[in-house]
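Participant: sequence first, predicted model second:
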Amino acid sequence: MNNPRFPYKLYLVVSEANCKLGMLKVVEEAILGGVDMVQLREKHLNTEDYLRSARRLKTLTDSYNIPLVINDNLQVAQQVNSFGIHVGCNDIPPTVIRKTWHSWQSIGYSVEYLHQLQTEEAATADYLAVSPVFDTPTKTDTVNSWGLKGIETIRQLTTKPLIAIGGIGTGNVREVMNAGADCIAVISAICSAEDPQKAAYQLKEAIIKPK
């Protein structure tokens, strides 16, 4: 799909721990390979360390004019003036973020249950993450895997941009896009690669090639 409200196609989720070659090196190579958007997801850092990491990363992403999203920490997002924030159903709600942070540009919200699509939180979010599409060791705090049918179902129920994440690589990325995703998010497919730039390039080519 091609959603003009969300032009990004390849979305990289990173943490210090997940990047075998070092976070800044992986992110820079991934951007050169075609990543359009970066999310910093640090579940195990305190706010001070999270903020330090976010500032380093934002300096890099700003130099390439790539949007940086902060996962589930409004204080960090505000202090680094990130492009946006991404939250799940157990995090700070999008409705609260919208009232609290006035300079945000994008609020993402993860969907784990179909009934979430009918909530004010989903309506408030700028985009929705379908998480996870397939089982993956990097997404252990989720309830179920959606599969391709799940993406198709959600696509029929909302016009919001959809980001698909979880177990996606070059071998299945085209199927995921055909099912209705607007964008593919990855962690290990790039962060664990020996050559992050090449991995990103191959994913981007698979995403944008004709159906």
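Facilitator: Arrived safely. Residues are numbered from 1 along each chain as shown.

Participant: only C-alpha atoms for contact and neighbour calcs from this point on.
Facilitator: Fine.

Participant: which residue ranges of this structure form strands?
Facilitator: Listed in chain order, the strands of the chain (DSSP state E) span 10-14, 37-40, 68-71, 84-87, 106-111, 127-130, 162-165, 183-186.

Participant: what's the local residue count around Thr153?
Facilitator: Neighbours of Thr153 under the rule other Cα atoms under 10 Å: 14.

Participant: here's the one I want to compare it with:
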Amino acid sequence: MNRIDYRLNAIVDGSLRDIGALPALASLAARNGATIIQYRDKNAPTRLMIETAQAIREALAGSGVPFVVNDRVDVALASGADGVHLGREDMAAETARSLLGPQAIIGLTVKNTADAERAIAAPIDYACIGGVYETLSKNNPDAPLGIDGFISLRARIRAARPDLPVGAIAGIDAARAGTIAQAGADGVAVIAGIFRSQDMESATRNLRVAVDRALGGDRP
């Protein structure tokens, strides 16, 4: 598997177009401490998704920050993204790996024990547990896991795959980022905590600092 620095996953969501161009937002996050960028768009047509993903990839060129596409393996392939992040209803990780190849980054969402077992067995490079807290960025029918729920799923994955990076998502700001990292997260995935803040640059830096401090220093 690939070694992934998951300390700060900045998710550039299609709903952020009212704020600014998505490639520019991705570049801003990468310059201020994001260690991986994810493009998510639940409503855009395929052509627009590919064009946007290509533009994000170009905006990140030379940054050293990897770029994955949420859900859509076809968009990841067509745009030249570094990989894909999969949910429980998406393509199986095994199939995605066969299509994208061994160098591609593949992440997987974990919401419950069944998902955790799937992550343990799957050919993935990281997992992300959530939603940990309530969020306004996505319509989520599942109740928040909370810290205790996160800790339980994290422990299950760690026992079987101790080297697999595991992040946390949903409702995370700088204060919560430190808390969740102390509880076992290798990093956090954030949308509103960065891109809906008044000062996106400072919000990104503060999130990264909070995670680094909780993990015991500036390390992947």
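Facilitator: Nice, thanks for sending it over. These numbers were taken from a predicted model, which means no experiment stands behind them.

Participant: quick one on the thing from earlier: ok, which of the strands of structure 1 comes nearest Tyr201 of structure 1?
Facilitator: Shortest separation from Tyr201 of structure 1 across those is recorded for strand 10-14, at 9.7 Å, computed as Cα to Cα.

Participant: would you check the span in structure 2 matched by that closest one?
Facilitator: Residues 8-12 of structure 2 are the counterpart of strand 10-14 of structure 1, counting by TM-score structural alignment.

Participant: superposed on structure 1, what's the mean shift for that stretch?
Facilitator: Aligned to structure 1 and superposed, stretch 8-12 of structure 2 gives a mean residue distance of 0.6 Å (mean Cα distance after the TM-score superposition for structure 1).

Participant: buried sites along that stretch?
Facilitator: Using 16 or more other Cα atoms under 10 Å as the burial criterion, the residues of stretch 8-12 of structure 2 that qualify are Leu8, Asn9, Ala10, Ile11, Val12.

Participant: any idea how far the equivalent of Gly184 of structure 2 over in structure 1 is from Lys160 of structure 1?
Facilitator: Counting by TM-score structural alignment, Gly184 of structure 2 corresponds to Gly180 in structure 1. As judged by Cα to Cα, to the nearest Å, Gly180 of structure 1 and Lys160 of structure 1 stand 11 Å apart.

Participant: any idea which of the strands of structure 1 is most buried?
Facilitator: Using mean count of other Cα atoms under 10 Å, the stretch among the strands of structure 1 with the largest mean neighbour count is strand 162-165, at a mean of 28.

Participant: all helices for structure 2, in order.
Facilitator: 22-31, 46-60, 73-79, 93-100, 113-121, 146-160, 174-182, 192-195, 200-215 (DSSP state H).

Participant: re the thing from before, CSV for the strands of structure 1, including distance to Leu57 of structure 1?
Facilitator: Formatted as CSV, these follow (distance: least, Cα to Cα, whole Å):
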stretch, distance to Leu57 of structure 1
strand 10-14, 10
strand 37-40, 8
strand 68-71, 8
strand 84-87, 14
strand 106-111, 18
strand 127-130, 22
strand 162-165, 21
strand 183-186, 17
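
Participant: am I right that Ala24 of structure 2 is in contact with Leu60?
Facilitator: No. Between Ala24 of structure 2 and Leu60 there is no contact under Cα atoms under 8 Å: 9.2 Å.

Participant: comparing these two, which residue is more hemmed in?
Facilitator: Higher neighbour count among Ala24 of structure 2 and Leu60: Leu60, with 22 against 15, using other Cα under 10 Å.
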